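Novice: just to be clear, the model below is a prediction. Sequence and coordinates:
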Amino acid sequence: MTGRVVLVVGASSGIGLATAVAFASRADDVVLVSRSGEALDAAEKACRAVGTAAVDVIAVDIGDPGGAGRIVAHVLERHGRIDVVVHSATTMAYGTVEELPAEVFTSVVDTAIHGTLHLAQAVLPVLRRQHRGVFVGVNSLLGSVTVPRMGAYTAAKWGQRALLRTLQQENRDEPGVHVCVVSPGSVNTPVYYQAANYTGRAMRPPVPVLSPRRVALTILHLADRPRRHVSVPVGPGNPVIVAAFRCVPRLYDRLVGPLFRLAGLTRTPVEPTSGNVFEPCAALERTHGRWPVKR
């Protein structure tokens, strides 16, 4: 399918940017949303470079309760309809629950849960009036398991996943409207060094690390052939990790801490930082991070 109107929230970096470029390469009209206007300029150029002519950019923080309404109004005024919505905006924080400043923890959770809420409340009525449309929420493997020192992010993603599953149930009465969930594992994006960090050590994504384009292609496939009743995993180890968390919790709890320290922590010391939790870091926003990937 081509020629659709696609709204991508969190489009200036990582999975969101890879997804925007993938839709643009198929001659879809793309609307790019991020809180970083500077980074959106680069995202717009990347989308135009692959061939699409219609690219709109909107610098809005999806955490703003009124922001989603302004976004949807702009898209409808410009295009008259919305065919696909991709919500990939997220922030991340490392540190134990005791270490993290309460405002950092709260902001990470707000971006995932309240950001999804604001966008869904603004856009789903439009899709229902149209009797068609796809809403894709980018969740995470950590929406199904927990990991030490990632309590803010896991709380955010568990809550977001619950909200998305509820939206799937509440929109069963409209056969043409689909709410889909994508749950990637480790992805080679800048989020790991943009994150708030109170561990004293720089972070890295645990292997195997996937390309953002692999997640983007999964999202494109869902836009073409929606699956409304499941969360689609992206990553070879995800089902095994989730099964261990659910079926052998004692073993999982014994191993997850040491494995996280081995796979996620580097030896590079860092000072405590709130990262991009409160303000975007435009200079660090791009599609890929610094790590080798599994295609």
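Specialist: Alright, I've got the coordinates. Numbers count the residues shown, from 1 in each chain.

Novice: drop to CA atoms for contacts and neighbour counts, all remaining ones
Specialist: Will do.

Novice: right, and residue 153 touches residue 92 too?
Specialist: Yes. Look at residue 153 against residue 92 with C-alpha atoms under 8 Å: they come within range, at 5.6 Å.

Novice: identify the contacts common to those two.
Specialist: Residues touching both residue 153 and residue 92 (C-alpha atoms under 8 Å, 6 or more residues apart in numbering) are residue 108.

Novice: out of these two, which sits in the more crowded spot?
Specialist: Using other C-alpha atoms under 10 Å as the criterion, residue 153 and residue 92 rank with residue 92 on top: 28 against 24.

Novice: longest strand of the chain?
Specialist: Secondary structure of the chain per DSSP state E: the longest strand is strand 177-184.

Novice: another structure for you, compare them:
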Amino acid sequence: MSKTIFITGASRGFGKLWAEAFLKRGDRVAATARNTADLADLVATYGDAVLPIKLDVNNRADAFAAVKNAADHFGGLDVVINNAGYGLFGTIEETTEEQARQQIETNVFGLLWVTQAALPVFRAQGYGHIIQVSSVLGIVTLPLLGLYNASKFAVEGLSDTLAQEVKQFGINVSLIEPNGFSTDWGGASAVQSEPMEIYGSIRESFAEAGSQEGFFGDPEATSAAVLQLVDSKNPPLRLFLGKHTLPWAKNVYQERIAQWEEWNDVAVAAHGN
């Protein structure tokens, strides 16, 4: 049975790939982008199955209007995918106020507005699936991506809480947590801070790690996993994408647990009774 999907940031990267994967198998897609001209190829190929919607997710009113438009046009929605977002590269010290605010505005508040807009639609239907595109950097961190890390940690906390609140309405919530993939996320879509020479060695190490063969995954390979997630009758709250995610997370959490245990006597004493 075909599904109706609303997906933000559908003009490039994961959003474009996944939108086309849905359309190829016969789903209907409300595809949003800041510039709907970037969706012209999808419209030319798939016709009425795709509804292009101009949307800047930072505008809350427009986010609500876009979701309503899609639901009215298709007669409901099955899945909302919050994919819109970008990476901000720079150390914490280098990041300007405007850069920091814009990163959180788009990656957190933009996702929040679309999520809030989808909930009344899903509650009225008695079902729905909200998929948030997070990152492995929502549970572990890398230097030079501090504000991006922070935005995805926020998405993780928000969505984990949301899942507990809306399960009673038949609404599922999933977090997609990719490792690095060869999209333009680190290229044309990214914002770079003004580098300070003192952090040069960190930049060199960062670049060296990213240049290793096999470090970045193939974006095309993710579509099958996303289709499986959308079709699942009992979807997981969290889904890693990529071969590096689970080993990395295990290593980091083992270190965290060891440190918590080392300091547990201090933590218990601080309880006071």
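Specialist: Great, that's in hand. Model, not experiment: these values are computed from the prediction.

Novice: can you list contacts of stretch 115-122 of the second structure?
Specialist: 63-64, 67-68, 71, 76-78, 80, 82, 128, 130, 169, 171.

Novice: please enumerate the helices of the second structure.
Specialist: Applying DSSP state H to the second structure gives helices spanning 13-24, 40-46, 60-74, 97-104, 111-125, 146-166, 200-210, 223-231, 245-262, 264-269.

Novice: of all those, which one comes closest to residue 238 of the second structure?
Specialist: Evaluated with C-alpha to C-alpha, those place helix 146-166 nearest to residue 238 of the second structure, the distance being 9.1 Å.

Novice: mean shift between that closest one and the first structure?
Specialist: Following superposition, helix 146-166 of the second structure is found to deviate from the first structure by 0.7 Å on average (mean C-alpha distance after the TM-score superposition for the first structure).

Novice: list the buried residues in that helix.
Specialist: Neighbour-count burial for helix 146-166 of the second structure flags 146-156, 159-160, 162-163, 166 (criterion: 16 or more other C-alpha atoms under 10 Å).

Novice: same question for stretch 97-108 of the first structure.
Specialist: Judged by neighbour count (16+ other C-alpha under 10 Å), stretch 97-108 of the first structure contains these buried residues: 100, 104, 105, 107, 108.

Novice: in the second structure, what range does that stretch match?
Specialist: Matched against the second structure by TM-score structural alignment, stretch 97-108 of the first structure falls on residues 92-103.

Novice: quick one: contacts of that stretch?
Specialist: With contacts defined as C-alpha under 8 Å, 6+ apart, stretch 92-103 of the second structure is touched by 86, 87, 88, 144, 146, 147, 148, 151, 193, 194, 195, 196.

Novice: switch these over to JSON lines; also include distance to residue 243 of the second structure.
Specialist: Below are those laid out as JSON lines (distance: C-alpha to C-alpha, whole Å):
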{"residue": "86", "distance to residue 243 of the second structure": "22"}
{"residue": "87", "distance to residue 243 of the second structure": "21"}
{"residue": "88", "distance to residue 243 of the second structure": "24"}
{"residue": "144", "distance to residue 243 of the second structure": "22"}
{"residue": "146", "distance to residue 243 of the second structure": "23"}
{"residue": "147", "distance to residue 243 of the second structure": "24"}
{"residue": "148", "distance to residue 243 of the second structure": "21"}
{"residue": "151", "distance to residue 243 of the second structure": "23"}
{"residue": "193", "distance to residue 243 of the second structure": "29"}
{"residue": "194", "distance to residue 243 of the second structure": "32"}
{"residue": "195", "distance to residue 243 of the second structure": "31"}
{"residue": "196", "distance to residue 243 of the second structure": "33"}
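
Novice: and the residues you listed, which two are the farthest apart?
Specialist: Largest separation among these by C-alpha to C-alpha: 151 and 196, giving 22.7 Å.

Novice: residue 118 of the second structure -> the first structure?
Specialist: Aligning on TM-score structural alignment places residue 118 of the second structure opposite residue 123 in the first structure.

Novice: can you tell me which residues contact residue 225 of the first structure?
Specialist: Residue 225 of the first structure touches nothing, counting by C-alpha under 8 Å, 6+ apart.
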